[in-house]
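> pasting the sequence and the predicted model now:
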Amino acid sequence: MTDNSESATRRAFVTAAGTAGVLGLAGCTSNPNSGGSGGSDGGSGGGSDQLSGTVDIAGSSTVFPLATAFAETFQQEHSEVNINVQSTGSGGGFANFFCPGETDFNNASRPIKEEEMQQCEDNGVEPVELTVATDALTVIVNNDADFLDSITVEELQTIWSAEAQPETWSDVNSDWPDEEIELYGPSDASGTYDYFIEAIIGEEGPGHRQDYSATEQDRTIMQGVQGSEFAMGYLGFAYYSQNSDSVKAVAIDDGDGPVEPSLETAKSGEYTPLARPLFTYPAKSSLAEEHVAEFARYFVENTTDQEVVANDVGYVPLTDDQQAEQMEKLETAIEEANA
């Protein structure tokens, strides 16, 4: 894949992203400032043709399609800026790339953890937390799983927690078939995994069962569930929405009746407890580089774009007030980075 994927629509790219897992250079391990020295200064308020350099991004597979969509359009306007986006999982991105100072941004489907903040601090990296969208984390089953259209939070907890570890569907609900449960989901490097524990299993609970097929590729989760009548998985709504004919989304009953995952139910707050904010974290030091700061601004400016965020990718855009709040936070960080 080339850095400027002009021939593909964003919608096609989201589908392909689950397999490819990367935009631009696959390694994504260059120094955060590696692109700065090669770019022209551009001066204050320089034109778009004067921006050049490299922006390296790792992190969440859930935020990946949103970041790649914005990277594509930004590179069309700034052809001398090379943006590399890698899908490593939120935790994998923080631990292996961002906090060691190897990347300029880390995408995350949950807030940065205390131990990750400490690792960043130890390496002189200061993350700037920016909310970029809302996701409806989606539980999926096979299209032929006629026995399961909705599930309670308690049943979901029973299936996925390390405590019960039921082997068959009937072990969870006597009305369900006496067939072995096959489970597919994100690995423990994923923010989706962390959020699922927090929302469904409970952070003080027994933990997430480990006898399941774990992957950082959402497409692999889709294919696993699609291939077995008695399989279940969970992933970000964007990947489900692009493949909704292949699998079935399960409505979640949090006590007030089943609610299906959608942009509308996530935005209204009805889809509990699996609606969640999504983030990107630029490193403050990287924001001293003009091309990095301009891409960060572009990212936040476009978080209200209904066409891209909702229609093309599949997340709830920010409101104007939310965007203004994030932009103010970003501009403060840019100013401090250049002080």
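Happy to help now that I have it.

> for the rest of this, base every contact and every neighbour count on C-alpha atoms.
Will do.

> can you tell me the SS state at residue 174?
coil (DSSP: H, G, I helix; E, B strand; the rest coil).

> what's the burial count for residue 123?
By other C-alpha atoms under 10 Å, the residues close to residue 123 number 13.

> again, but for residue 84
For residue 84, using other C-alpha under 10 Å, the count is 23.

> look at stretch 49-69 and report the distance between its end residues.
Criterion C-alpha to C-alpha, to the nearest Å; first-to-last residue distance in stretch 49-69 is 20 Å.

> what about that stretch, distance to the chain center?
Using C-alpha atoms, centre = their mean, to the nearest Å, the mean C-alpha position of stretch 49-69 is found 12 Å from that of the whole chain.

> alongside the first one, take a look at this:
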Amino acid sequence: MNREHNDEQEAVSPVIATILMVAITVVLAGVLYVWASSLAEGNTGDSLAFYQFDAEGGVGEVGTGTADNLARVTMTQGAEINWATLSLKISIDNGAPITCDNPDNEGGNCALIEFGDTTDSVWSIGDGVTIVESGQNLCDGICVVEITITDIREGRVIDESSTVVQSNGGSSSSGGSTGIACGPAQSISIAGSSTVLPLAEAWAEEFTEACSDVSITVEGGGSSAGAGRVCANSAKGTPVNIGDMSRNWKATETQDGIDSNGQLECGVGDTSITVTQLVVAVDGLSVVAKKGGNADTCINNLGGLTTAQLRWVFSAESDSDLNSAGLDMSSVVPNNDNDNTKEWSDLSSDCASVEIPIKYPDADSGTYDYFYDVILDYATEGFRSGTQSADDNVLVNALVADGNAIG
């Protein structure tokens, strides 16, 4: 995802074998959030779309019958979504909205018939539906069919499009769907997690290409900056409309936690602001080292690191304290020379006798909090001294420059 350091990242090697990769990237996967401020109400639900659909006129003639094909809608971008969570409505020539029945359901004045992959109950990329009249003549000549697709779990419109249906079938002027409801001309500001940053930049680029009257600025700064700035907490920077986070809210950042609608009231900054949580992705956390360096060679010889060894590498606690906390130090560092310096050779005599530098995000990062909470004992211990930054590029460069380091 990092656009600036592709060459450098090729030199960075994952160092954790099966045990830790499963623990970190699957079982312990962190969830990314985008927090939409009520200051930007109307900007997020309809503006930042993660789906794209193409709409076109239906196949066949449209006349006075009551079972004509009005339009076809195909998903071209987005994650698969279950039919049970979707609502598709049409409006004919600016008339009242009509809710179409989902595939395989009966009744109502219009129905959706799947084409593409019809073996499951989800709408996926490449799949589509034909919108068909169901017992009522909705269009008997040329008419404009406006289509709205809503995620009913969040009450969020994920697509608005229209197509012109002709009496001879097809469409006379269908730009199809942009997949984005642009809304009014405005400026939208986004800041926060460096993990979400590449995604936010890509979304902003695509959105502004489709909606030239909208200006979007995207910054990093870490999850704490995202949480603070969306709540207008001046200590974290200037207010933004959307805050990116790769962790959950801290108790100190909210008044009463998240309600059943995914909303919460800011606890710091402007406490009159209500923000809405939107889950946009799942983030896999990896621990890496420079390919071919002493760290990489050692860990490959070991077949990977256990979570206990990873804790020993990053923890500021002494070996005796870790032993008291329940770590079996004889298995964690079987070759420990007890010189109070953490070296790769402490893990195995086959590893280089060099100190282990660590590189990791700073305390404003959601990755920092997540790793701290899951690998270290958050209540009692901390990270030992190392290179810290909220900028992922800084950490990548630091790891590439030091073959002894891990981060």
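Happy to help now that I have it. No experiment lies behind these values; they were computed from the predicted model shown.

> how about the helices of the stretch 251-400 of structure 2, start to end?
Here the stretch 251-400 of structure 2 has its helices, by DSSP state H, counting those that start in this stretch, at 294-302, 307-314, 319-324, 329-332, 366-375, 392-400.

> mind checking which of those is nearest residue 223 of structure 2?
For the helices of the stretch 251-400 of structure 2, distance to residue 223 of structure 2 was read as C-alpha to C-alpha. The smallest value, 5.1 Å, belongs to helix 366-375.

> dump the helices of the stretch 251-400 of structure 2 to TSV, plus distance to residue 122 of structure 2 and mean neighbour count.
Output for the helices of the stretch 251-400 of structure 2, formatted as TSV (distance: least, C-alpha to C-alpha, whole Å; neighbours: other C-alpha atoms under 10 Å):
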stretch	distance to residue 122 of structure 2	mean neighbour count
helix 294-302	41	20
helix 307-314	37	21
helix 319-324	48	14
helix 329-332	46	16
helix 366-375	32	20
helix 392-400	36	20
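
> out of those, flag the one nearest residue 270 of structure 2.
helix 366-375 (21.9 Å).

> compute the inter-axis angle for the closest one and helix 307-314.
Here helix 366-375 of structure 2 runs at 130 degrees with respect to helix 307-314, directions being taken by axes from the mean of the first three to the mean of the last three C-alpha atoms, to 10 degrees.

> ok, which of the helices of the stretch 251-400 of structure 2 comes nearest residue 208 of structure 2?
Shortest distance between residue 208 of structure 2 and those, using C-alpha to C-alpha, is found for helix 392-400: 25.3 Å.

> read off where the closest one ends up in structure 1.
Taken onto structure 1 by TM-score structural alignment, helix 392-400 of structure 2 occupies residues 218-226 there.

> so which of the helices of the stretch 251-400 of structure 2 gets nearest residue 354 of structure 2?
In terms of C-alpha to C-alpha, the element of the helices of the stretch 251-400 of structure 2 nearest to residue 354 of structure 2 is helix 294-302, at 8.3 Å.

> report the distance from that closest one to the chain centre.
Counting by C-alpha atoms, centre = their mean, helix 294-302 of structure 2 comes out at 32 Å from the chain centroid.

> against which helices or strands is that helix packed?
Based on contacts counted as 3 or more C-alpha pairs under 8 Å, 6 or more residues apart in numbering; DSSP states H and E, the elements that helix 294-302 of structure 2 packs against are strand 288-290.

> average separation of the strand it packs on from the aligned part of structure 1, please.
Relative to the matching residues in structure 1, strand 288-290 of structure 2 has an average distance of 0.9 Å after the fit, by mean C-alpha distance after the TM-score superposition for structure 1.
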